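Q: take a look and give me a structure for this.
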Amino acid sequence: MDARIEVPEGGVLPADGVQPGDGGEEAAEVCIVGTGFAGMGAAIRLKQAGIGPVVLLEAAGDVGGTWRDNTYPGCACDIPSHLYSFSFAPKADWTRMYPPQAEIQDYMRDVARRFGLLPHIRFHAAVTACAYDAAAALWRVRCADGRRVAARFLILGLGGLSRPALPDIPGRGSFQGRAFHSQQWDHGYDLTGKRVAVIGTGASAIQFVPRIAPQVARLHLFQRTPPWIMPRPDRPIGPWERAVYRHVPGAAWLRRASIYWWQESLAVGFTLYPGLLRRSEQKAKDHIAAQIPDPELRRKVTPDFHIGCKRVLISDDYYPALTRPTVELVTDPVREITSTGIVTADGVERAVDCIVYGTGFRATDYLAPLRVVGPDGVDLNERWRDGAEAHLGTTVAGYPNLFLMTGPNTGLGHNSIVFMIEAQLNLVMDLLCRVRDSGARTVEPRAEVQRRFNEAVQERMRRTVWMSGCRSWYLDARGRNTTLWPGFTVEYWRRTRRAVPGDYLLDAPHPVPAVAADTTAVGGRADDAGRADRSESLIY
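A: Sure, this is the predicted structure:
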């Protein structure tokens, strides 16, 4: 398979049916920001429904979202491969039970080609601001390079794990060696024989630390809070097994369904009865005991909070890496970074050549630095200053024709986010079809409906393990969990299959459509193909 998608100079591929708008703007019925699972999934569903023209804006030079950006050593998914794909575009030839980054990225590129998305993508188009023009009933989207798009509907597929979080440590900018975040891995910098500091022991660090530990001269791993880590039941998927999934009817579906329901069963402990997780906690402790003989090191890596309160990780090689003589696990807090190293609270300075920040992402900053300004002139970032909220994590009162993919409280601690994205798309498509069929200009949720929904979410959240007292990236600055869905994914799927008409405001009929639907450009007939009943079950 080709290593990457070839993009002409300027980042624009020819787009049939998409014409320039007034004032140098490119006109579209729908503008999608981002080409990860969310953005590409939205574009595919729009094409199938005959809604268009569609323009996708992508800041980078390739599709893939987080799987394009994260290329650190050992990067892989922690959801089994057969579930980590679109239900309408299954992949029968995964090579491992847990897919590595490169294989997921190849899958994303293949999906873009297979569904004809490339002509509609504008690469190297970093969106900086979106403002709603109420008089024209259009979203006006501006890119950093001056390109502009005017669209009736705006879908933001930004991804919750796309903006790196760097720690606020005094002196961070003074370090004279090499420093980078794990998402921005410097593959041109040779770590061989170097003294390396890694700050953070989260999901990324437990994957790259075992890969670089044998290579470096010395590795100092700075840990604030140890994670709970379960065994990783990974293995290669052999040629014969892949052949079964390709050629035996129903085999791949059965595999996908079994994984889905196993993952879904974990929600019982996370969201309803946290006490059920005690067996999992003991299994994690047994994992530590089996892989770390030193009692002091075992003590350092054993969390003091309930399993599940923070993201549960999976690895079979992280703990053994910590036992290497060249690896030091440092649990004293970092006090400052100097020009030559890192000083901890006990006053000890460790000189290093390189610092790798495995400090995660700004998961609760859903939009920043992108500005999204509604018809009242208020930036959604400002409106969310005290906490992000949306109706069903998808639409926001006061922001007509705006749809958020993986928005507030749609993240998961137990199952595949691709499932949630497809469930969201059922709702988005149902709303778009209702607007089209009624001739309305705009759609948005009623403010009181959004308020009641989020009050119910937070009330349910109080009973979950995620609110059991630890500090995690699931929580915002006020301690509210605006990240995760507090229940089963099958419930979310049921609630998003069709919109409840009374929950939404559709305004007066649109006298002249901003952009006529171009069914030839998007390769489909404008009928009910976009409605939610196309996908009776996303595990199929």
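
Q: only C-alpha atoms from now on, for both contacts and neighbour counts.
A: Will do.

Q: ends of stretch 44-54, what's the gap?
A: With C-alpha to C-alpha, to the nearest Å as the measure, stretch 44-54 spans 10 Å from end to end.

Q: an error on my part: the question was meant for stretch 140-156.
A: Per C-alpha to C-alpha, stretch 140-156 runs 13 Å from first to last residue.

Q: which residues in the stretch 301-450 of the chain form strands?
A: 313-314, 327-330, 334-337, 341-344, 349-351, 354-357, 371-373, 402-404, 443-445 (DSSP state E, counting those that start in this stretch).

Q: need those strands in TSV (columns: distance to residue 213).
A: Shown next, in TSV, are those (distance: least, C-alpha to C-alpha, whole Å):
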stretch	distance to residue 213
strand 313-314	18
strand 327-330	7
strand 334-337	21
strand 341-344	18
strand 349-351	17
strand 354-357	13
strand 371-373	41
strand 402-404	40
strand 443-445	51
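
Q: out of those, which comes closest to residue 394?
A: strand 402-404 (4.6 Å; C-alpha to C-alpha).

Q: quick one: contacts of that closest one?
A: Residues outside strand 402-404 that contact it (C-alpha atoms under 8 Å, 6 or more residues apart in numbering) are 153-157, 393-396, 428, 444.

Q: on that earlier part again, nearest to residue 163, out of the strands of the stretch 301-450 of the chain?
A: That would be strand 354-357 among the strands of the stretch 301-450 of the chain, by C-alpha to C-alpha, at 13.2 Å.

Q: which other helices and strands contact that closest one?
A: Judged by 3 or more C-alpha pairs under 8 Å, 6 or more residues apart in numbering; DSSP states H and E, the packing partners of strand 354-357 are strand 178-181, strand 195-199.

Q: I have a second one here; can you model it like the first so I can compare?
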Amino acid sequence: MHNVVIIGAGFSGIGAAIKLDDAGFDDYLIVEEGDGVGGAWHWNTYPGVAVDIPSFSYQFSFETRTDWSRVYAPGNELKAYADSCVERYGLRDRLRLNTKITAARFDDDGHFWRLTTADGDEISARHVVSATGVLTQPKPPAIKGLDDFVGTVMHTARWDHDVDLRGKRVAIIGTGASAVQVIPSIAPEVEHLTVFQRTAIWCLPKPDTRLHFPVRLAMRLPGVSRLTRLASQAFVEATFPLAAHFHTLVPTASIGERIGRDFLKRQVHDPVVRDKLTPRYALGCKRPSASNDYLRTFNRDNVLLETTSIDAITPNGVRTTDGTEHTVDVLILATGFKVFESGNMPPFPITGTDGLDLETWWDEHRYQAYQGVSVPGFPNLFTILGPYGYNGSSYFNLIETQMNHITRCLSHARRINATRVEVTAEANADYFAAMLDRRHRQVFFQDSCAASNSYYFDKHGDVPFRPALTLETMWQSARYDLGDYVFDELAVG
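A: This next block holds a predicted model:
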């Protein structure tokens, strides 16, 4: 039996393993469904894939790179960064690839977790760290006829590089973050591209540029590197945590909206197309994007923006509700991922103490977790990206903050020889109430978000982001009351 099993070898799992080593917990195993590490950067290889915050922030604070090729690094560099972290920190021999966890059950008598794999094996762990993320399971659209299409269908998250798009009639369903990157990348090579848009996305100018050798050389200077990261962190903090969670106090969204509308006006020539691309909701209600190429792609003669609702997928194309059928050779689904949905939260059945099912518990009590880490009734289970854990800043800030919380808890358990660690119902309830008490300040709960069709909202109508600045999350992870957990020792004999 391992002391800790980490589920997932994306950056969450990699960061969890490194932080466990730092805290002196070396008996751990990382299990990963895929055949490589990197999570989203292993699976997402579509044309144009890149990070959507500056690379200087999209990295571990303890493992910074100075050789990014661009301010917003392309996906292959993030994948290489993940591999380099695995090698540098000696994680490879504690990594088990091609291993999908299909169920987890807590053994009340033995104070450990039984993890079942897709192959029927069982892995035992005293503690489990769930590092599966949320943007991992592609979500096909609920459109009739999809299985009847005779051409090629692929989701952006499972791109088939054997498919040659040159000279093909291509349709893409969705205009979210991945579509914003794919569309300008493939438009020049296809014969015709039809973009099916349900809800327009806010697209802002992207402060991206190539980082030439002299710049990368200067970045090796400690002072320059630190200042660049500090500026990047401040930019990220201002554009989401501050703007979204303190919307009523710091109404910066109106400034961003003005920038977005001016940018749209400069980029798109046709006023009819421009109007279709204009969002009817406030900036921040749903995930915005930044691109210097996306909007102007709609000026191309071979690109059509279709905003009429889809009626059905036919064997040879896509039919809209007005009866128009668009003939298509290749259908690309840029329809995102299962996020706050059954089958993804949690990603497999998790049975806690006394047979308590996590999915059922969340259905009955709404998505909640103490600091996004722990849920009462599920001892020895810790989550990197649990409800009300992520504040919208750099995902790497989240990983390090949550692991500080987790290792602090595990270290205390080790000091007192505790084998069972569970957050109290009272502490969880107080934290959940505090999160809800702040929602009136967030942009999500203003009337302007009603038409956003945002995946930020879960089935309960909540937005399980942590409404706090990053410094607060860091402070709380290092100073929460250990009395919020109950620590028990396994009885002997």
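
Q: now, which of the contacts of strand 402-404 of structure 1 sits nearest residue 473 of structure 1?
A: Checking the contacts of strand 402-404 of structure 1 one by one against residue 473 of structure 1 (C-alpha to C-alpha), the nearest turns out to be residue 393, at 17.7 Å.

Q: who's in contact with that closest one?
A: So residue 393 of structure 1 contacts 404-410 (C-alpha under 8 Å, 6+ apart).

Q: now do 10 Å
A: 403-411, 424, 450, 453-454, 482-485 (C-alpha atoms under 10 Å, 6 or more residues apart in numbering).

Q: residues contacting whatever residue of structure 2 lines up with residue 422 of structure 1?
A: Structural correspondence for residue 422 of structure 1 with respect to structure 2 (TM-score structural alignment): residue 400. Contact analysis of residue 400 of structure 2 by C-alpha under 10 Å, 6+ apart lists 12, 15-16, 18-19, 60-62, 384, 406, 474, 477.

Q: for structure 2, which residue occupies the most central location?
A: Nearest residue to the geometric centre of structure 2 (C-alpha atoms, centre = their mean): residue 135, 4.5 Å.

Q: pull the number of nearby residues for residue 209 of structure 2.
A: 11 (other C-alpha atoms under 10 Å).

Q: residue 46 of structure 2 now?
A: Residue 46 of structure 2: 21 neighbours (other C-alpha under 10 Å).

Q: looking at this, it is in a helix?
A: No: read with DSSP: H, G, I helix; E, B strand; the rest coil, residue 46 of structure 2 is coil and lies in no helix.

Q: leaving out chain neighbours, which residue sits closest to the aligned residue in structure 1 for it?
A: When structure 1 is aligned by TM-score structural alignment, residue 46 of structure 2 is paired with residue 72. Ranked by C-alpha to C-alpha, 6 or more residues apart in numbering and with sequence neighbours excluded, the top spatial neighbour of residue 72 of structure 1 is residue 185, at 5.6 Å.

Q: now swap in residue 293 of structure 2 and tell me
A: That would be residue 184: by C-alpha to C-alpha, 6+ apart, it lies 6.0 Å from residue 293 of structure 2.

Q: residue contacts, whichever residue in structure 1 pairs up with the one you found?
A: Under the alignment (TM-score structural alignment), residue 184 of structure 2 pairs with residue 210 in structure 1. Neighbour list for residue 210 of structure 1: 73-74, 315-322, 324 [criterion: C-alpha under 10 Å, 6+ apart].

Q: make a ChimeraX selection of the buried ones in those.
A: This is the ChimeraX syntax for the buried subset of these, where burial follows 16 or more other C-alpha atoms under 10 Å:
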select :73,74,315,316,317,318,319,321,322
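
Q: the longest helix seen in structure 2 against structure 1, how far on average?
A: Taking DSSP state H as the criterion, structure 2 has its longest helix at helix 395-415. By mean C-alpha distance after the TM-score superposition for structure 1, the fitted helix 395-415 of structure 2 averages 0.5 Å away from its aligned residues in structure 1.

Q: for that helix, buried residues please.
A: Of all the residues in helix 395-415 of structure 2, those buried under the rule 16+ other C-alpha under 10 Å are 395-411, 413.

Q: how far off centre is it?
A: Counting by C-alpha atoms, centre = their mean, to the nearest Å, helix 395-415 of structure 2 is centred 20 Å from the centre of its parent chain.

Q: so where does the residue nearest to residue 293 of structure 2 fall, helix or strand?
A: helix 177-186 (DSSP states H and E).

Q: tell me which residue of structure 2 is furthest from the middle?
A: Structure 2, farthest from centre, C-alpha atoms, centre = their mean: residue 493 at 45.0 Å.

Q: with that, I have no additional questions.
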